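Colleague: Below are the sequence and a predicted model for it; my questions follow.
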Amino acid sequence: MTIEVYLFIALGVLVITWSLASLFKKSPDQTKTILILICSIALVSVFYLLTYQSVSNYQEAKNEEESQRDKVLEALVQYVEANPSDAQAVKVIAEYNLELGNYDGAYKYYQQAYLANASNDISIIIGLIESTLLSRPEVLIYDLNDLVNQALAIDPVDQRALWFGGLIARANGDQALARTRWLKLLEDSQLSVDMRQAINEQLSLIN
């Protein structure tokens, strides 16, 4: 709904209110009560109408956005099928699938991007680690700890590499390595409060 429509409705409500106010001055008490009731019902009805239309417009806009995004994704998938070595395009599809919760699809495309990129992009390496942990494939093609080491070789203080690295080390029974990685992560002044709390909880389990 446009601002012009809102202004028109607001003006209409003001006119109705002014008219009713004039009637109140000339009407007996019982009539005033009836008019107040009618006015209240009208105002509530207008409120619900505006709310309904706002929600409807929002849903329509959301559906349109999703439709456009799906079209872009479809075109991107077609492009990747024709250009499988374009790691950045493949990464976009992987990120989109991860965002949607399609972890198997994310794992598939992160793996393709990793092979195409020769493991030089830390975001692809971290994405492959995360999607592997979430999709839980029956057969692991890569050693997750090796992937963590590759990521840390690129950026030794990357937050996600240290976080996932700690989780993987702990799962492998190497609590000392997990502790080392998480303590290093705690040194990051940019670490969020929630992340800091999660790390401290993990450390309390291995102390």
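Modeller: Arrived safely.

Colleague: Could you use CA atoms for every contact and neighbour count after this?
Modeller: Will do.

Colleague: Quick check: next helix or strand after the longest helix seen in the chain?
Modeller: The residue-count maximum for a helix in the chain (DSSP state H) belongs to helix 29-82. Once helix 29-82 ends, the next helix or strand along the chain (criterion: DSSP states H and E) is helix 87-100.

Colleague: putting a second one here so we can go through both:
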Amino acid sequence: MKPLFYIAAAVMIAVALALLLLPLLRHGRQAGRPHSLFVLMLGIALMIPVGAALLYWQVGTPAALNGVPQEVDVKKALDELRAHLAAQPNDIQGWLLLAQADMEMQQLQDARGAYGQILKLSPDNTSALVGWAQADSAASDDHHISDRARDLLERAIKLDPDNQRGLWLLGISDFQHGHFAEAAATWRKLQPLLQPGSNVAQAVAEQIALADARAGSAPASASSVATATDQGAQLHVQVALSPKLDAKLAKGDTLFVYARAPDGPPMPLAVARLSADQLKQAPASVTLTDAMSMVPSMKLSSVSRVVVGARVSHSGNAMAQSGDLEGDSGVIDVGSKAAVKVLIDKVHD
């Protein structure tokens, strides 16, 4: 379907723009510039090609632009695309366009559903395999990569070993599960595929250094050593379990201690994974640092205030589950030198 070809091309342009602009967003946040400014910049840059594509979808040909209102009703265009897919549910390119548009508009559940439709039609479609995993992770409170998402990522990499987004997400999954050596190895496969010296390559190198440091390995270079050992901001945390929840603590439970921005995204700025068994004897102590961040641009030193929380997971899953035990410190200053005390006194619904 020719219109969908041009629309899909516009989506590819939007993705390329995202890859170019995300490093700028990351650098801007580190420099202290307002987050909203870069989000607006990124949104405009992404929606221009997507909006143009959807306008093409509405008017059909460039010649038909004469007399067309200048404002693009993106919602109407997407509704028409959904109507088209209802009539032609086997149109893979149409589903791909819808999934990409939903991702850009932060309609993450819809994006996951659209990628799911593609996988029903084409189980080995690597764009859909990686896209479903990304949408599923983005839709979760802590951006955790689920077991199914990881299975899809592994399949995508088996089909396309040079899939850059797939390698990045698979490394994040390794890191989230505490498999730091595996995360570093996965990201090292990604490095040769990136432009040397680019911001993206630098960010990946920093993540490899962090994974090496957490795994107890020596980073690959002197600059990586400096990155890994410069812990920046630190918060000393003491976690205690309320006596009323003693009976709910089971052997083998996992304790997650984390810090997040009070008004920012739910992804932790720093997170530590410990055995919850020690809570039976005394409060658990841990120091959260910049080295415990998930991505270089989101760490303790990137904000002035945080909420420190702790959660006992019965499943060992980083994503909160019903029945988990949790508590938090409230909002505190990152520069605080006093120990942050967290009491786990609630049960997650």
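Modeller: Cool, the structure landed. Being a predicted model, the structure only gives us computed values, none of them experimental.

Colleague: Map residue 167 of structure 2 onto structure 1.
Modeller: If you follow residue 167 of structure 2 across to structure 1 using TM-score structural alignment, you land on residue 162.

Colleague: Its match: what secondary structure?
Modeller: When classified by DSSP: H, G, I helix; E, B strand; the rest coil, residue 162 of structure 1 comes out as helix.

Colleague: Contact partners for it?
Modeller: By C-alpha atoms under 8 Å, 6 or more residues apart in numbering, the residues touching residue 162 of structure 1 are 148, 152, 181, 182, 184, 185.

Colleague: The second one and residue 158 touch, don't they?
Modeller: Yes: applying C-alpha atoms under 8 Å as the test, residue 152 of structure 1 and residue 158 come out as touching, 6.9 Å apart.

Colleague: Buried only: go through the contacts of residue 162 of structure 1 for me.
Modeller: 148, 152, 181, 182, 185 (16 or more other C-alpha atoms under 10 Å).

Colleague: thinking again about what came up before, how far does the longest helix of structure 1 sit from the chain's center?
Modeller: Helix 29-82 of structure 1 has its C-alpha centroid displaced from the chain centroid by 21 Å (C-alpha atoms, centre = their mean, to the nearest Å).

Colleague: and what of stretch 40-47 of structure 2?
Modeller: Counting by C-alpha atoms, centre = their mean, stretch 40-47 of structure 2 is centred 19 Å from the centre of its parent chain.

Colleague: Tell me the residues of structure 1 aligned with it.
Modeller: Under TM-score structural alignment, there's no match for stretch 40-47 of structure 2.

Colleague: ditto for stretch 255-271 of structure 2
Modeller: Under TM-score structural alignment, there's no match for stretch 255-271 of structure 2.

Colleague: Which parts of the stretch 1-150 of structure 2 are helices?
Modeller: Listed in chain order, the helices of the stretch 1-150 of structure 2 (DSSP state H, counting those that start in this stretch) span 2-30, 35-59, 74-87, 92-104, 108-121, 126-139, 147-159.

Colleague: If we go by neighbour counts, what in the second one is buried?
Modeller: Read that as helix 35-59 of structure 2. Those would be 38, 42, 45-47, 49-58, for helix 35-59 of structure 2 by 16+ other C-alpha under 10 Å.
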